[in-house]
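*Asks:* Here you go, sequence then predicted model.
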Amino acid sequence: MEWKFSLGQRIRTGVALLVVFLLVLATNMMDSNHFRIVQSNLTTIYEDRLLAKDYLYKISRQIQVKRELIQRSDIEQWSDLNTALNDSIQTLNDRFASTQLTENEALVFESLKRNIRSLREYELKLQRNDPLNTELTTSGSERYFTAVYDDLDALFKIQLEESDKVISNANRAIDTSNLISRIEIGVLIAIGLLIQLLVFMRPLK
């Protein structure tokens, strides 16, 4: 059986197919954009939050070693290890600085670096005392360690808050993409029915 379409039917069919094509193209572009958002957020969580948190944890462990050695007044072991500890902390600071920092995070990080420098200056004073003065090391150094730990705690808190924000953004992008996909299916079904009507509808005389 040969199907014969009038000129009007052909035009309506072409317009309907063009609408379908543009709809699919538009939704595909939106889906691609949402995919990029999710991909970017996943990268941010790993590189700027998980790795950053690992750097902060390692810095806190190095600071704790310093604190324990000073509290034990073990001048010989402390002097031997302190240079290596300082180098390790500096490397970790540089790695943390290479991550994407928020404005508040950058301010707290600058405070952390200042307090670490103050701690090192205090340590240089301790190195000139042999043997270490117990009262000087246990009470005098404590305020430097407290300041460093306060900054580290603040940075840890920022990591959690920013991770929650990034995950929320990714979830919103996924939810939006799912919603658009459902709407797209509904619209395509409606357009398919409309095409049937347009193509096979007899023109009014």
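*Replies:* Everything's here; your move. Numbering: from 1, shown residues only.
*Asks:* Please make it C-alpha for all contacts and neighbour counts, starting now.
*Replies:* Fine.
*Asks:* Residue 152 against residue 112, yeah?
*Replies:* Yes. Assessed by C-alpha atoms under 8 Å, residue 152 is found in contact with residue 112 at 7.2 Å.
*Asks:* could you pull out the helices for this protein?
*Replies:* 7-44, 51-71, 75-97, 103-127, 134-135, 142-200 (DSSP state H).
*Asks:* Which strands or helices does the second one pack on?
*Replies:* This means helix 51-71. Judged by 3 or more C-alpha pairs under 8 Å, 6 or more residues apart in numbering; DSSP states H and E, helix 51-71 is in contact with helix 75-97, helix 142-200.
*Asks:* How about the first one, which residues are buried there?
*Replies:* By neighbour count on 16 or more other C-alpha atoms under 10 Å, the buried set for helix 75-97 is 75, 78, 79, 82, 85, 86, 89, 92, 93, 96.
*Asks:* want to compare, so here's the second one:
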Amino acid sequence: MNTKLTLKQRILIGFVLALAFFLVLGSNLVDRRHFSTIQKTIESIHDDRVVVQDYIYQLRNFLHDREVEVLETGNIEKNNEHFGQITAILDDFAATDLIREEAAFLKRLRQQFYGPSGLSSVYGKGDKSKILEHIHSTKKTLDALEEIQIEESGHLTRISEKSLSVNRMLSNLEIGFMIIIGLSILMLVFQPIKTLYPIH
């Protein structure tokens, strides 16, 4: 066995080691990008979908309470404190990352609560049927917004799953390449290839 490395062997080993280094570096950069995507989608699922579901739930509760109040007690007096809470919820909702369709529904929701003929204006004017009609149409808008949350949560989950599967595939490829590179170095050191030596 020839234990002394020739210049060509050293160059090849250096090349293989450099290749291994760039492979690990490139893989690390790709991994970081995928992990960043996963982190962003998880944060978005929580901040822009789960939290928004709670806003929708609070708005639905408010409408349900007003509906029961009108039907059972006949009370149509406007409670400014309640409507003030709705404003805060709608403002928090607007501060989330909205898709175009969602922004359009949120704009409609504001109109249904605070527009010239919205629920806030109709209250206290003595027309129960009009109040109930407004509550019913506002609930439909909330249904549409709730559907968007479900669709977008699914979309973000699929993005995360895709990034994870690409990450797993790249990790397996990286392990395979590292094994091949390791074996190549061993072969160069302990089994010199004839073509590495100059022909006399």
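*Replies:* Sure thing, it's come through. Keep in mind it's a predicted model, so treat the numbers as computed, not measured.
*Asks:* Put one on top of the other, what's the TM-score?
*Replies:* Taking TM-score structural alignment, normalised by the length of the second structure as the basis, the two superposed chains have a TM-score of 0.90; 192 aligned residues with a C-alpha RMSD of 1.8 Å.
*Asks:* picking up where we left off before, please work out which of the helices of the first structure is packed deepest.
*Replies:* The highest average neighbour count among those, using mean count of other C-alpha atoms under 10 Å, belongs to helix 51-71 at a mean of 18.
*Asks:* Now that one on the second structure. Mean distance?
*Replies:* Superposing on the second structure and averaging over aligned pairs (mean C-alpha distance after the TM-score superposition for the first structure), helix 51-71 of the first structure comes out at 1.0 Å.
*Asks:* Other residues contacting that helix?
*Replies:* 75, 77-78, 82, 85, 88-89, 92-93, 95-96, 99, 134, 137-138, 145, 149, 152, 155-156, 159 (C-alpha atoms under 8 Å, 6 or more residues apart in numbering).
*Asks:* and with 6 Å instead?
*Replies:* 78, 89, 92, 96, 138 (C-alpha atoms under 6 Å, 6 or more residues apart in numbering).
*Asks:* which one in the first structure is aligned with residue 141 of the second structure?
*Replies:* Applying TM-score structural alignment, one finds that residue 141 of the second structure aligns to residue 151 in the first structure.
*Asks:* show me what contacts its match?
*Replies:* residue 112.
*Asks:* Mind doing that once more with 8 Å?
*Replies:* 108, 109, 111, 112.
*Asks:* quick one: the residue mapped onto the second one from the second structure and residue 3 of the second structure, what's the gap?
*Replies:* In the second structure, the residue paired with residue 109 of the first structure is residue 106, using TM-score structural alignment. Counting by C-alpha to C-alpha, to the nearest Å, the gap between residue 106 of the second structure and residue 3 of the second structure amounts to 75 Å.
*Asks:* ok, so of the buried residues of helix 75-97 of the first structure, who is nearest residue 28 of the first structure?
*Replies:* Minimum distance to residue 28 of the first structure across those is 37.1 Å, recorded for residue 96 (C-alpha to C-alpha).
*Asks:* And for the closest one, nearest residue in space, chain neighbours not counted?
*Replies:* Nearest residue to residue 96 of the first structure, sequence neighbours excluded (C-alpha to C-alpha, 6 or more residues apart in numbering): residue 52, at 5.6 Å.
*Asks:* Closest to residue 180 of the first structure out of the buried residues of helix 75-97 of the first structure?
*Replies:* residue 96 (38.2 Å).
*Asks:* The closest one corresponds to which position in the second structure?
*Replies:* Superposed on the second structure with TM-score structural alignment, residue 96 of the first structure falls opposite residue 93.
*Asks:* next one: residue 167 of the first structure
*Replies:* In the second structure, residue 167 of the first structure lands on residue 157 (TM-score structural alignment).
*Asks:* ok, and the closest non-adjacent residue to its match?
*Replies:* Residue 157 of the second structure sits nearest to residue 41 (C-alpha to C-alpha, 6+ apart), 7.3 Å away.
*Asks:* how about that neighbour, what's its match in the first structure?
*Replies:* By TM-score structural alignment, residue 41 of the second structure lines up with residue 41.
*Asks:* Please consider this matter closed, and thank you.
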